[in-house]
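Asker: Kindly generate the corresponding structure for this input.
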Amino acid sequence: MSTPTPPPGCPAHRLFGPEAEADPTTLYEKLRAEHGAVAPVLVPGDLPAWLVLGHRENLDVARTPSRFSRDSRRWRDMREGRVPADHPLTPIAAWQPVCNFADGADHERLRGAVTASLERFDRRGIRRYVTRFSNQLIDAFAEQGRADLVRDFAEPLPMLVMTQLVGMPDEYGPRLVEAARDMIKGTETAVASNEYVTVVLRQLLERKRAAPGRDFTSWLLEHGTPLTDDEIIEHLRLVLIAAFETTANLISNTLRMVLTDSRFRARLSGGHMTLPDALEQVLWDEPPLTTILGRWATGDTVLGGQQIKAGDMLLLGLAAGNLDPDIRPDLTVPVHGNRSHLAFSGGPHECPGQDIGRAIADTGIDTLLSRLPDVALAVDEAALRWDTSLMSRHLTALPVTFTPKGPSTTGATPAPRETEPPVTVPASASAPVAPSAPKRSLWARLFGGR
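Answerer: This is a model prediction of the structure:
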């Protein structure tokens, strides 16, 4: 069997464990110095893979599915039985009937339905939802003069907005936020949370089939390319959870930058940098996903001077590629408005919902800073902590203080929307409350930390 092999004296580094979790940026630069634009690494289970560190090489992999497929059934280690059902990567890498794992005509069929449905949204309507929910979230803590902007704002906002976009009744927004948070953090009730989301989505699908509306679920059902019920449900889940984690990270990272970098905040408040510019800067410096797993070589090839064998797994190093000295020789130089970063990947699998994510983050942060102009970090910056995994690095908390404020005049009034019957959820799939003892789950393995 042929596997990624480092030069003599340069052992492959693990992309998990204390070294990778403590300081992934330093690890990327160490790998770049030892191996160049593509480095042999080990993923959980000490399975070999290639981490793509170069910006140009990342785009090469993302844009050429004929050489680097998204179909995980090509992964040699999985085909040869080295990735058992209980392996940490199985929930991420096992093939599923979603566009993320398809190439060619099948990918075009699935991706076309998703993209066409997302493009039907009115961006002004999305921003109205964001403003409404942002004000409601801020109202919940404004009078206290303190908050945790991760728990109280960045995490719930994307899911509250996305539940509206998929056509969920209002009352299920908060419950889905808790279920998604539970799944990602990998608590002992994560399986029940997953069942809850599945039941809700399946009942949503049936209701929209009977009474379609102006929402993502109805538009998937109406699309000219017929999708099976399972395909629709899996894509609804994919959109909800991906938007939840990535947009929450983008909001948290941008707020942290505003609160800890005085020059960044001064440029923003002084009008020298717009909030959309600030978001692009953060997408360069701290992308919501640090790594994407994966691509699989369709045949023997060469990438970044490395000999890649058919069936090898490659990881797109989004954070590492954004720091590539060939394109950013001086990281202190602002990259305002430059969208050539890798935060949303590239090629045929580039994130189709990136503009919605930007709209949620932009409008939400703008609303927060307008309502709480003197918001300040409540702890020393060195006290901030992150959860780090193979694919992401996210703040665990962002405690702040500010002058207490009264409720808004707009946040408490729900926006008009069509009347829909409530979703009936079996008791076995009720929305969980966070328990004490954590346990790894499929979503924890995908996005979460230890």
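Asker: Only C-alpha atoms from now on, for both contacts and neighbour counts.
Answerer: OK.
Asker: okay, now the residue lying closest to D139 once chain neighbours are set aside: neighbour count?
Answerer: Of all residues not flanking D139 in the chain, P407 sits nearest, at 5.0 Å (C-alpha to C-alpha, 6 or more residues apart in numbering). When neighbours are counted by other C-alpha atoms under 10 Å, P407 registers 17.
Asker: Would it be right to say that P407 lies in a strand?
Answerer: No: under DSSP: H, G, I helix; E, B strand; the rest coil, P407 falls outside any strand and is assigned coil.
Asker: Tell me who's in contact with it.
Answerer: P407 makes contact with I138, D139, A142, E143, according to C-alpha atoms under 8 Å, 6 or more residues apart in numbering.
Asker: what does T401 give?
Answerer: Neighbouring residues of T401 by C-alpha under 8 Å, 6+ apart: G145, R146, A147, V375, A376, L377, A378.
Asker: which one is it nearest to, not counting chain neighbours?
Answerer: Using C-alpha to C-alpha, 6+ apart, the nearest residue to T401 is R146, at 4.3 Å.
Asker: and what of I308?
Answerer: Nearest non-adjacent residue to I308 (C-alpha to C-alpha, 6+ apart): T301, at 5.1 Å.
Asker: Now the second one, please; I'll put the structures next to each other:
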Amino acid sequence: MSTPPTPPPGCPAHVSDTNGTRRLYGPEADGDPKGLYEKLRAEHGPVAPVLVHGDLPAWLVLGYRENLEVARTPSRFARDSRVWRDMAEGKVPADHPLGPMVSWWPVVNFTDGEVHERLSSAVMDALQGFDRRGIRRYITRFAHQLVDEFSEKGHADLVADFAAQLPTLVMTQLIGAPEEAGPLLVRAAQDMVNATETALESDRYVTSVLQQLLETKTATPGRDITSWLLAHESRLSPEEVLAHVRVILIAAVQTTANLIANTLEMVLTDGRFRADLSGGHMTLPDALEQVLWDQPPINTVLGRWATGDTVLGGQEIKAGDMLLLGLAAANVDPDASIRPDAAPVHGNRAHLAFSAGPHECPGQDIGRAIADTGIEVLLARLPDLEPSVAPGELQRSGTLMFQQLTGLPVSFTPRPRREAAAPAVPAAMPPVVVPAAMPPVAVQTQAAPDAAPVSAGTPRRRSWWKRLLRRS
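Answerer: Sure, this is the predicted structure:
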């Protein structure tokens, strides 16, 4: 049974970089996280000692079975960050980069036991309040609007122009915010999760929008997540409702955007998928599932904290230690029998892209729907999409939690915008003050027909997407 290396005097457990403990931040982790995971697996097995920002010690769980063990046993591995020994001992400064993601507050993703059950039931019921057709209408409408912004140009960046915007535009409607708030919420939410210099300003903007939304829905309930949380039998306080609407909105931003971008990248650039899709053997849902295995939208989930001394994957875990769920590493665990020989995984949802256990992502079906329907609209409107750069030229930017595609430039035959309809009447809500650092994203408001017209004189390239859009 291996133990972390002994640090020099005065250092917390397994912190010393001179003892070979690898950092989960910096050039190696950000540039090639999958390569780093495999080095750690080779050196330490399914659970590896690592350092997070500030050289704070943690354990990265790499094994599939070990990830399930941690995720499914909150009695041993709590979601409550107040258990974290380093934070209790004052070793985590107030401005620590991981602060927003590990600082405890009474929301569903930081609680366990009866409190978690109460909050989780409210969140699950609110998320399930929409029928599939209703959600699909929202997604279709906004996807068409985004495509209209670049369809006449013959070129676009599918990350910035499509994947990064669609999830928040849809979620804005699902939480009941007025439509005109969507574009700015897109920018603000992205700014927050990317921890930019204006993140605090964006944070204040999101909070002000949601506070006004809460006041509006308290007075005039509607058919939306905010109203359903307010009315739920779990009797959430206004503060709890605000916190959970915020969690739902922010959680959808980067994860679903990454899922859309990663799926588009794989289908556009990977020869295996291009061949399968053109031959009609793989549907779009199949492609999404393959991406959830190979390039999940979240690499690492922060965090769990050991409630007592225990053993995991051959490592001695001490009470108060922090653990990180390595979802991307678990999906390719060579010791797991879930995916023999890395074969295609059509219909296999045993991956950990959405984690597992009591804290498995409650909004995963909505995320899948946004990605699936949004990409379907995009490919129907622009069936001859082609990458503008070689696959090797595409780049990713890395953080501890995410590896996001920075751009996906494409070209296609220019096509006309759809005929615009009169804009919808927005919900009544007081205007919010827009931070100067956040210029709005222009998104047109118009109706969304089921099919996009193409003028008779528009030349068509041969489409290899045709079979993809035929659902089996």
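Asker: coming back round to it: map the residue nearest to T401 of structure 1 onto structure 2.
Answerer: Matched to structure 2 by TM-score structural alignment, R146 of structure 1 sits across from H155.
Asker: now the counterpart of Q307 of structure 1 in structure 2: how far from V92 of structure 2?
Answerer: Aligned counterpart of Q307 of structure 1 in structure 2: E316 (TM-score structural alignment). In this view, E316 of structure 2 and V92 of structure 2 are 23 Å apart by C-alpha to C-alpha, to the nearest Å.
Asker: Neighbour count for the two, which is higher?
Answerer: More neighbours surround V92 than the other of E316 of structure 2 and V92, with 18 against 15 (other C-alpha under 10 Å).
Asker: Apart from its chain neighbours, what residue comes closest to that one?
Answerer: Excluding the flanking residues, the one nearest V92 of structure 2 by C-alpha to C-alpha, 6+ apart is D86, at 6.4 Å.
Asker: who touches the one you found in this structure?
Answerer: L56, V92, G320, D321.
Asker: Out of the residues you listed, which is nearest to L400 of structure 2?
Answerer: The closest of the contacts of D86 of structure 2 to L400 of structure 2 turns out to be L56 (C-alpha to C-alpha; 13.3 Å).
Asker: And V186 of structure 2, what's its match in structure 1?
Answerer: Aligned partner of V186 of structure 2 by TM-score structural alignment: V177.
Asker: Please confirm that that match is located within a strand.
Answerer: No: secondary structure of V177 of structure 1 (three-state DSSP): helix, not part of a strand.
Asker: Return the residue of structure 1 aligned against D294 of structure 2.
Answerer: Per TM-score structural alignment, D294 of structure 2 is aligned with D285.
Asker: Please say which position in structure 2 the residue nearest to D139 of structure 1 maps to.
Answerer: Checking TM-score structural alignment: P407 of structure 1 goes with R417.
Asker: now K208 of structure 1
Answerer: Per TM-score structural alignment, K208 of structure 1 is aligned with K217.
Asker: likewise R56 of structure 1?
Answerer: Match for R56 of structure 1 (TM-score structural alignment): R65.
Asker: Contact partners for the residue nearest to that match when sequence neighbours are not counted?
Answerer: Closest residue to R65 of structure 2 apart from its sequence neighbours, by C-alpha to C-alpha, 6+ apart: A336 at 7.3 Å. Residues near A336 of structure 2 by C-alpha under 8 Å, 6+ apart: G63, Y64, R65.
Asker: What are the boundaries of the helices in the stretch 251-400 of structure 2?
Answerer: 271-278, 284-294, 327-331, 364-381 (DSSP state H, counting those that start in this stretch).
Asker: and the last one, what does it pack onto?
Answerer: Judged by 3 or more C-alpha pairs under 8 Å, 6 or more residues apart in numbering; DSSP states H and E, helix 364-381 of structure 2 is in contact with helix 132-148, helix 166-174, helix 238-269, helix 284-294.
Asker: is it true that A39 of structure 1 touches A33?
Answerer: No: judged on C-alpha atoms under 8 Å, A39 of structure 1 makes no contact with A33 at a distance of 9.6 Å.
Asker: Settle it for me: which of the two has more neighbours?
Answerer: Neighbour count, other C-alpha under 10 Å: between A39 of structure 1 and A33, A39 has more, with 29 against 11.
Asker: secondary structure class for the more buried one?
Answerer: Classification of A39 of structure 1 by three-state DSSP places it in strand.
Asker: wait, what's in contact with the counterpart of it in structure 2?
Answerer: By TM-score structural alignment, A39 of structure 1 lines up with A48 in structure 2. The contact partners of A48 of structure 2, taken as C-alpha under 8 Å, 6+ apart, are L40, R41, W59, L60, V61, L62.
Asker: Among these, which one sits closest to D80 of structure 2?
Answerer: Using C-alpha to C-alpha, these come closest to D80 of structure 2 at W59, 16.3 Å.
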